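J.: Requesting a structural model of the entry that follows:
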Amino acid sequence: MLSILGTTWGLLTGFRASLYETGWLPCHNLELPVISIGALSVGGAGKTPTTALIASLLSEAGVQPAILSRGYRRKSTAALLVSHGDGRGPVVAVDQAGDEPFWLASVLPTVPVVVAKRREEAAHVALAAAAVTPDVFLLDDGFQHLRVARNANLLIVNPEEPFWEDTPIPSGRLREAPTAATRADGFLIVGDDTDATMGLHNHFPEHPWFELTRQTPCYWSLGQEIPRAWPTNENKSATETRLKGSVFAFAGIARPERFFEDLEADGVTLKGQCTFPDHHEFRAQDVTRVIKMAQKCGADTLVTTEKDAVRLPSKRFRLPLRVWGYRLQTSSPETLVSWLKELTGLSSIPDAA
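T.: Just a heads-up that it's a prediction; the model follows:
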């Protein structure tokens, strides 16, 4: 039954895509070039960290991006400017922006971030109200948002779960059939996996691909500003790369088990763990529950993800709380940026000094 439902969903999403491709449904051209970053899987693919990396690389190359996001699970309904891009970071509360746009605005304070159900509305707001003039729009989680035309369509690949071996929901974890990947202009492989790279090349030999890897995860105290420049050997004053003591972890993200596995791989002594739904709006009773569970299992430190940390109702806990986060990097940033400039017609913009 699940297999039949998955096949049906794949056919329906393929039919929807064909309506946009043939012009039966309108596809809007924005005032600026568009780069879309997305995935076929339903969650935990690393779309938002990848968007942050692309925005950073473009900024460093002298190209001013503006990020357009849906703002999933936000309480506001109208198009909303989350960050002016003037260095202040988010100017609205996390529940109004959505946790992912709020995080993007926090780590990329010189990049305008706008949320709207329809990205063309977000683009209008970015052009009218941002403090800087963007050169290009980035669609965060935009692969299925076919209402907007794009110059570069980037698809994220998880080498541990290659999409060409998966099926659409509910029988698998894909939003569309694997054949939808043919819409991509290029692939971003999040992780170093030779088998996955070979598999991708075999299925899509004409498509360029770029490997992204994680920088060493770090921990910082709740209430500290999210690191904007990722710590290096010369700049570790506010963060740690190791978490000591007996730890209790909690998370409300798409794939919490990966977070717990990462902690254990980092050598963390994990006494217990607790999960909440993805994008969960934490309340005081949730915090009380977490603390009681941690104390019951003998933990002396709490840890959560930076995506969860922005949704916590208080910055004060009866136990020390550390925030875990990571950033992505690529070994070929110049090649990636040059390719994106070519696709978007921005090659004439000189690299930043």
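
J.: From here on, just use CA atoms for contacts and neighbour counts.
T.: Noted.

J.: What are the buried residues along stretch 260-274?
T.: Phe260, Leu263, Val268, Thr269, Leu270, Lys271, Gly272, Gln273, Cys274 (16 or more other C-alpha atoms under 10 Å).

J.: Mind listing residues that contact the helix or strand the last one falls within?
T.: Assessed by DSSP states H and E, Cys274 sits inside strand 269-275. Contacts with strand 269-275, where a contact means C-alpha atoms under 8 Å, 6 or more residues apart in numbering, come from 244-252, 256, 260, 263-264, 290, 293-294, 297-299.

J.: how far does that strand sit from the chain's center?
T.: 24 Å (C-alpha atoms, centre = their mean, to the nearest Å).

J.: After it, which helix or strand is next?
T.: helix 284-296.

J.: elements contacting that next one?
T.: If you count contacts as 3 or more C-alpha pairs under 8 Å, 6 or more residues apart in numbering; DSSP states H and E, helix 284-296 packs onto strand 246-251, strand 269-275.

J.: Specify the angle between the last one and helix 284-296 in degrees.
T.: For the pair strand 269-275 and helix 284-296, the angle between their directions (axes from the mean of the first three to the mean of the last three C-alpha atoms, to 10 degrees) equals 150 degrees.

J.: quick check: longest helix of the chain.
T.: What stands out as the longest helix in the chain, according to DSSP state H, is helix 2-21.

J.: Now that helix: buried residues?
T.: Of the residues in helix 2-21, Gly6, Thr7, Trp9, Gly10, Thr13, Ala17, Tyr20 count as buried by neighbour count, 16+ other C-alpha under 10 Å.

J.: What about Glu225, how many residues nearby?
T.: Close neighbours of Glu225, defined as other C-alpha atoms under 10 Å, add up to 11.

J.: re earlier: among the contacts of strand 269-275, which ones are buried?
T.: 246-252, 256, 260, 263, 290, 293-294, 299.

J.: hang on, the earlier thing: which residues touch the longest helix of the chain?
T.: 25-27, 146-147, 167-172, 175-177, 180.

J.: Please produce a ChimeraX select command covering the buried subset of the residues you listed.
T.: Selection of buried members from the contacts of helix 2-21 for ChimeraX, criterion 16+ other C-alpha under 10 Å:
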select :27,146,147,167,168,169,170,171,172,175,176,177,180
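
J.: Second input sequence below; structure requested for side-by-side comparison:
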Amino acid sequence: MILFKIIISPLSLIYWMLSSSRNALFKWGLLQQYKSRIPVISVGNLCMGGSGKTPHVALIIEHLTDYNKAVISRGYGRKNKVIIEANSQIHNTKDTGDEPMELLHKFEGSSFKMIIDGNRKNALRYLEMHKEKTDIVVLDDGFQHQYVKRDLNILLTDFSNPFYKDLILPIGGLREHRKGAERADMVIVTKCPKDITPAIENEIKKRISCYSSAKIFFTKISYEALINHHNNKTSIDSKKKYLLITSIANPNPIYEHLNENNIQFATKKYRDHHNFTKTQIQEVINISRQYDAIITTEKDWMRLKETELVNAVSLDILRLRMKMEFIYSKENLKFKDQITSLIK
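T.: Predicted structure coming up:
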């Protein structure tokens, strides 16, 4: 492994030079940024994935119940590249991507818009021309997309793999150098253990402060309930055996949660944003006969429910509902105040 990293290290140097040059062009004003009249919050990270962007976008939206809000996402993996104002009645994950569809299912209504477009500037202009006023916009995975100015730039970093310990692609998982953190107005350390100590928090703050002067918050995962395909809550049974299907960047927190609750389960893991083939679905159908029920994530359910799996198995297919919470309630209040203060 060490030899392999030495061999590919020149590629990391090239990647670093390209990303640093691009950042410098924005910093010097040689690449122009679009300033929207709508307040813009960006949520993103320095690494390739797994820091919890979608749950944190949901956390922001939950704080904006009294406002007309929109989320702009490029819709990773979608087939159609034209701009879409998503509607769950006419669009599927091939149109939107899985994470935008997950957000749409949670918040769809008259005060929420889900806009899918890789060009965030075009998406903002679409909202600005819309007859219905949008009070605030959230850019999903927008940290590297600097063609749009933002009023609040939120950087996420995973507690188990903080950016200050990572390296640039392809040796590590960083999309750009750690110094990119200096663009953040706020850093959120995500997926923290519930019993994180002040000493560990202070060490993390100290390490992050080498790259950013932003305010630092800490969040944790909260698993709420299992939801069946009738959208009803159901309890988990330690006497049953479950098949856990995931295609997310880091399923380890789910494994830990199930183990803590003494749940018997086996895993079927796919790469992040995986599009299931008919062969793979048939394989899952065959394997599932050994189990009492199937568990998956809400994100994965967006794609699985569009496959033959739903009608081919008699087992319950349960999705594990989760959300992000601040470690300290006072941080939640500060966070909400900072977000709502952007709306004029």
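
J.: re earlier: what's the most distant pair in the buried ones among the contacts of strand 269-275 of structure 1?
T.: Using C-alpha to C-alpha, the pair of those lying farthest apart is Ser246 and Gly252, separated by 20.7 Å.

J.: where do the helices sit along the stretch 151-300 of structure 1?
T.: Taking DSSP state H, counting those that start in this stretch, the helices of the stretch 151-300 of structure 1 run over residues 194-203, 256-265, 284-296.

J.: of all those, which lies closest to Pro101 of structure 1?
T.: helix 256-265 (19.7 Å).

J.: with structure 2 superposed, average distance for that closest one?
T.: Taken over the aligned residues, the distance from helix 256-265 of structure 1 to structure 2 averages 3.4 Å (mean C-alpha distance after the TM-score superposition for structure 1).

J.: between that helix and strand 246-251, what angle do the directions make?
T.: 160 degrees.

J.: ok, residues contacting helix 256-265 of structure 1?
T.: Here helix 256-265 of structure 1 has contacts from Ala249, Ala251, Leu270, Gln273, Thr275, Thr305, using C-alpha under 8 Å, 6+ apart.

J.: on that earlier part again, quick check, nearest of the contacts of helix 2-21 of structure 1 to Ile54 of structure 1?
T.: Leu146 (20.3 Å).

J.: The contacts of helix 2-21 of structure 1 in strands, which ones?
T.: Judged by DSSP state E, the subset of those located in strands is empty.

J.: where does the most centrally placed residue in structure 1 sit relative to Phe260 of structure 1, distance-wise?
T.: The residue lying closest to the centre of structure 1 (C-alpha atoms, centre = their mean) is Thr48, at 1.1 Å. Taking C-alpha to C-alpha, to the nearest Å as the measure, Thr48 of structure 1 falls 19 Å from Phe260 of structure 1.

J.: quick revisit: now the buried residues of helix 2-21 of structure 1 in a markdown table, with distance to Ser221 of structure 1?
T.: Shown next, in a markdown table, are the buried residues of helix 2-21 of structure 1 (distance: C-alpha to C-alpha, whole Å):
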| residue | distance to Ser221 of structure 1 |
| --- | --- |
| Gly6 | 43 |
| Thr7 | 46 |
| Trp9 | 43 |
| Gly10 | 44 |
| Thr13 | 43 |
| Ala17 | 45 |
| Tyr20 | 47 |
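
J.: Would you map the strands across structure 1?
T.: 34-39, 65-69, 80-83, 113-115, 136-140, 152-157, 186-190, 209-214, 218-221, 246-251, 269-275, 301-305, 321-325, 328-330.

J.: Quick one: the residues in structure 2 that the second one pairs up with.
T.: I take that to be strand 65-69 of structure 1. The aligned range for strand 65-69 of structure 1 in structure 2 is 69-73, by TM-score structural alignment.

J.: how big's the offset between the matching stretch and structure 1?
T.: Mean for stretch 69-73 of structure 2 is 0.9 Å (mean C-alpha distance after the TM-score superposition for structure 1).

J.: which residues sit against that stretch?
T.: Identification of contacts with stretch 69-73 of structure 2 by C-alpha under 8 Å, 6+ apart yields 61, 100, 111-118, 120, 123, 134-141.

J.: what separates the residue nearest to Leu104 of structure 2 when sequence neighbours are not counted from Gly97 of structure 2, distance-wise?
T.: Distance criterion C-alpha to C-alpha, 6 or more residues apart in numbering; nearest residue to Leu104 of structure 2, sequence neighbours excluded, is Met114 at 6.4 Å. With distances taken as C-alpha to C-alpha, Met114 of structure 2 is found 11 Å from Gly97 of structure 2.

J.: again with Asn259 of structure 2
T.: Per C-alpha to C-alpha, Asn259 of structure 2 is found 30 Å from Gly97 of structure 2.

J.: same check, this time on Thr219 of structure 2
T.: For Thr219 of structure 2, the distance to Gly97 of structure 2 - C-alpha to C-alpha - is 25 Å.

J.: my guess is His207 of structure 1 meets Leu188, correct?
T.: No: His207 of structure 1 lies out of contact with Leu188 (C-alpha atoms under 8 Å); the separation is 10.7 Å.

J.: who has more neighbours, these two?
T.: Leu188 (21 against 13).

J.: The more buried one and Thr213 touch, don't they?
T.: No: at 10.1 Å, Leu188 of structure 1 and Thr213 do not qualify as touching, with contact defined as C-alpha under 8 Å.

J.: still on that earlier bit, just give me the closest of the contacts of helix 2-21 of structure 1 to Val82 of structure 1.
T.: Using C-alpha to C-alpha, the contacts of helix 2-21 of structure 1 come closest to Val82 of structure 1 at Arg147, 21.9 Å.

J.: Tell me which residues touch Leu57 of structure 1, please.
T.: Leu57 of structure 1 neighbours (C-alpha under 8 Å, 6+ apart): Pro333, Val337.
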